[in-house]
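Peer 1: below is the sequence, then the predicted model.
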Amino acid sequence: MAEGSADMVRISPAGDSAVTVEFADGIDDAINRDVIALDRSLAETPIPGVRETIPSYRSLLVFYDPARIRGASLTERLAARAQTLKPEETPARRFCVPVCYDGPDMDELAALKAMTPAALAAAHAEGHYRVHMIGFAPGFAYLGGLPEQLATPRLDVPRQLVEASSVGIGGAQACITSLPGPSGWRYIGRTPLTLFDAGRKEPAFFRAGDLISFFAVTADDHAALARRAAAGEMIAEAL
């Protein structure tokens, strides 16, 4: 155990060429900021031999080249780096994302919450969201910051196919899908934003640590924005 910017961090081997830096056991914005701060610190001031880093909700997976640095030495250097983190100084990108609130679970979820669909959409759009991690599928964005009143268990029976760019709720989390696929989340809308495109310089649109707000658009607005996005135009307003 090593003392870090969170109360304690634990650094453990993950195979023969990676270590996991764990900041906590639960999901928390402050802990996630520590994870992102360490990730960016390693990007800005690399440790020789580190090949790749993958942030999650509460930990950072660090891949390294054993021919260039030993795991024990890397562990010591990561522990020392964790002690000097200043997550409050880590800049965050901010985006305002359009959503058409016509998802397949909107009416059922609104009834479950004793709200009108319009009220549920408004409550969702009032949230302040943080990208905790990218995972499950390339570009899939896991979001913290869902208003407590909207937290809802996932479906008992997952759907076999959910379209890309769907906006969903799963427990106390929110998400935006990146590729078509199965899911047990409850989906209340869709955005014309393309979250993953292998042809872009950065294939995943969002990064862990980004801040997101949503605003409602009509189905016609969604279609128009989708055409603009397909033409390469930026449709998520950077704040």
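Peer 2: Yes, it's here.
Peer 1: going forward, measure contacts and count neighbours with C-alpha atoms only.
Peer 2: Fine.
Peer 1: tell me the spacing between the residue lying farthest from the centre of the chain and residue 20.
Peer 2: Here the chain reaches farthest from its C-alpha mean at residue 67, the gap being 32.5 Å by Cα atoms, centre = their mean. Distance, residue 67 to residue 20, using Cα to Cα, to the nearest Å: 19 Å.
Peer 1: coming back round to it: ok, the residue nearest to the residue farthest from the centre of the chain when sequence neighbours are not counted - contacts?
Peer 2: Nearest non-adjacent residue to residue 67, counting by Cα to Cα, 6 or more residues apart in numbering: residue 49, 7.9 Å away. Residues in contact with residue 49 (Cα atoms under 8 Å, 6 or more residues apart in numbering) are 64-69.
Peer 1: alongside the first one, take a look at this:
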Amino acid sequence: MKRPLVPPPLSVSALGTDALLFDCQPPMSLALQERILMVADELSHQPGVEEAVPGMNNLMLVFDSTQVDSAQLQAVVNQAWLHPKQTQRVARDFELPVVYGGEYGIDLEHVAAHNGISTQEVIELHCAATYTVFFLGAHPGFAYLGGLHEKLHTPRRAQPRLKVQAGCVSIGGAQTGVQAQTLPSGWNVIGFTDRRFFDPTVAAPALLSPGDLVRFRAVGALS
């Protein structure tokens, strides 16, 4: 029988008078990040909570101190952390077509060499996983995706590039992601997708949200 997850305790710090940051101590895991996402969903409906923002290893709550005080909120969060009402999240699914290698995948061979595998194995392993959006950060629309196979873990570049094209699929350490805007980046670029990840003209500017599930589908490979 599978034993239930017993999560480590959360530490808490105040961010001014109307926000709290709850931190889960490393090492992080997909199961713990899933719990952060479930607690964020649950607390977003808590009276007095204005915003629940999941991050890597943490959860920030912005609240109205006239409706709920800090001590009450900490008690609610700790209860939800130990005994979440949800046992499984309902998540949106996205499949992203990717052309690997070439001009917009110039680090594909480096990732392969670093891990002692072929470029074809990099592509196959990258497409085989189902990724969870842990949180959005770095720049608007950029999703940090958890679930990268250990054979693809590759340290970030020592010297970041000053311009990485929006749509570039990349690997940074134990995570993967897609550049949402054309900006500097130190991640290893392995491919390109034509999906748009941030559009400030629409009601929901970011394509992806924390908790979404993402799969990559190879539609080509360039040398």
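Peer 2: On my side now, so go ahead. Note that the structure is a prediction, hence the values are computed from the model and not measured.
Peer 1: can you map out the helices along the first structure?
Peer 2: Taking DSSP state H as the criterion, the first structure contains helices spanning 29-44, 71-83, 106-112, 117-125, 219-230.
Peer 1: quick one: closest of these to residue 100 of the first structure.
Peer 2: With respect to residue 100 of the first structure, and counting by Cα to Cα, the nearest of the helices of the first structure is helix 219-230 at 6.0 Å.
Peer 1: in the closest one, what counts as buried?
Peer 2: Across helix 219-230 of the first structure, burial judged by 16 or more other Cα atoms under 10 Å covers 222, 225-226, 229.
Peer 1: can you list these in a markdown table and add distance to residue 79 of the first structure?
Peer 2: Below are the buried residues of helix 219-230 of the first structure laid out as a markdown table (distance: Cα to Cα, whole Å):
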| residue | distance to residue 79 of the first structure |
| --- | --- |
| 222 | 47 |
| 225 | 46 |
| 226 | 45 |
| 229 | 43 |
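Peer 1: which of these sits closest to residue 99 of the first structure?
Peer 2: residue 222 (7.5 Å).
Peer 1: distance of the closest one relative to residue 208 of the first structure?
Peer 2: In terms of Cα to Cα, residue 222 of the first structure sits 25 Å off from residue 208 of the first structure.
Peer 1: which position in the second structure aligns with residue 203 of the first structure?
Peer 2: Mapped onto the second structure by TM-score structural alignment, residue 203 of the first structure lines up with residue 205.
Peer 1: so what's its match up against?
Peer 2: Applying Cα under 8 Å, 6+ apart, we find residue 205 of the second structure in contact with 141, 197-199.
Peer 1: mind putting those residues in TSV, distance to residue 12 of the second structure and neighbour count included?
Peer 2: As requested, those are exported to TSV (distance: Cα to Cα, whole Å; neighbours: other Cα atoms under 10 Å):
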residue	distance to residue 12 of the second structure	neighbour count
141	27	23
197	32	19
198	32	20
199	34	15
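Peer 1: could you export these as a markdown table, including distance to residue 35 of the second structure?
Peer 2: Below are these laid out as a markdown table (distance: Cα to Cα, whole Å):
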| residue | distance to residue 35 of the second structure |
| --- | --- |
| 141 | 22 |
| 197 | 25 |
| 198 | 26 |
| 199 | 29 |
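Peer 1: okay, now the alignment partner in the second structure of residue 217 of the first structure: neighbour count?
Peer 2: By TM-score structural alignment, residue 217 of the first structure lines up with residue 219 in the second structure. Around residue 219 of the second structure there are 11 other residues, counting by other Cα atoms under 10 Å.
Peer 1: hang on, residue 219 of the second structure packs against residue 96?
Peer 2: No: at 9.6 Å, residue 219 of the second structure does not count as touching residue 96 under the criterion of Cα atoms under 8 Å.
Peer 1: got the contact list for residue 169 of the second structure?
Peer 2: For residue 169 of the second structure, the contact set (Cα under 8 Å, 6+ apart) comprises 98, 105, 176-179, 189-193.
Peer 1: any idea how far the residue nearest to it when sequence neighbours are not counted lies from residue 129 of the second structure?
Peer 2: In space, and not counting its chain neighbours, residue 169 of the second structure is closest to residue 178: 4.4 Å by Cα to Cα, 6+ apart. Look at residue 178 of the second structure and residue 129 of the second structure: by Cα to Cα, they are 15 Å apart.
Peer 1: now do residue 23 of the second structure
Peer 2: From residue 23 of the second structure to residue 129 of the second structure the distance is 27 Å (Cα to Cα).
Peer 1: what lines up with the residue nearest to residue 169 of the second structure in the first structure?
Peer 2: Taking TM-score structural alignment, residue 178 of the second structure has residue 176 as its aligned residue in the first structure.
Peer 1: surely that match meets residue 169?
Peer 2: No: judged on Cα under 8 Å, residue 176 of the first structure makes no contact with residue 169 at a distance of 9.1 Å.
Peer 1: which neighbours do the two have in common?
Peer 2: Joint contacts of residue 176 of the first structure and residue 169 (Cα under 8 Å, 6+ apart) do not exist.
Peer 1: can you give me the strands in the first structure?
Peer 2: In the first structure, the strands defined using DSSP state E lie at 10-13, 18-22, 50-55, 59-64, 94-99, 129-134, 141-144, 159-162, 166-170, 173-176, 181-183, 186-190, 211-216, 237-238.
Peer 1: can you put these in JSON lines and add distance to residue 122 of the first structure?
Peer 2: Shown next, in JSON lines, are the strands of the first structure (distance: least, Cα to Cα, whole Å):
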{"stretch": "strand 10-13", "distance to residue 122 of the first structure": "40"}
{"stretch": "strand 18-22", "distance to residue 122 of the first structure": "36"}
{"stretch": "strand 50-55", "distance to residue 122 of the first structure": "31"}
{"stretch": "strand 59-64", "distance to residue 122 of the first structure": "33"}
{"stretch": "strand 94-99", "distance to residue 122 of the first structure": "11"}
{"stretch": "strand 129-134", "distance to residue 122 of the first structure": "14"}
{"stretch": "strand 141-144", "distance to residue 122 of the first structure": "17"}
{"stretch": "strand 159-162", "distance to residue 122 of the first structure": "23"}
{"stretch": "strand 166-170", "distance to residue 122 of the first structure": "14"}
{"stretch": "strand 173-176", "distance to residue 122 of the first structure": "15"}
{"stretch": "strand 181-183", "distance to residue 122 of the first structure": "24"}
{"stretch": "strand 186-190", "distance to residue 122 of the first structure": "12"}
{"stretch": "strand 211-216", "distance to residue 122 of the first structure": "8"}
{"stretch": "strand 237-238", "distance to residue 122 of the first structure": "19"}
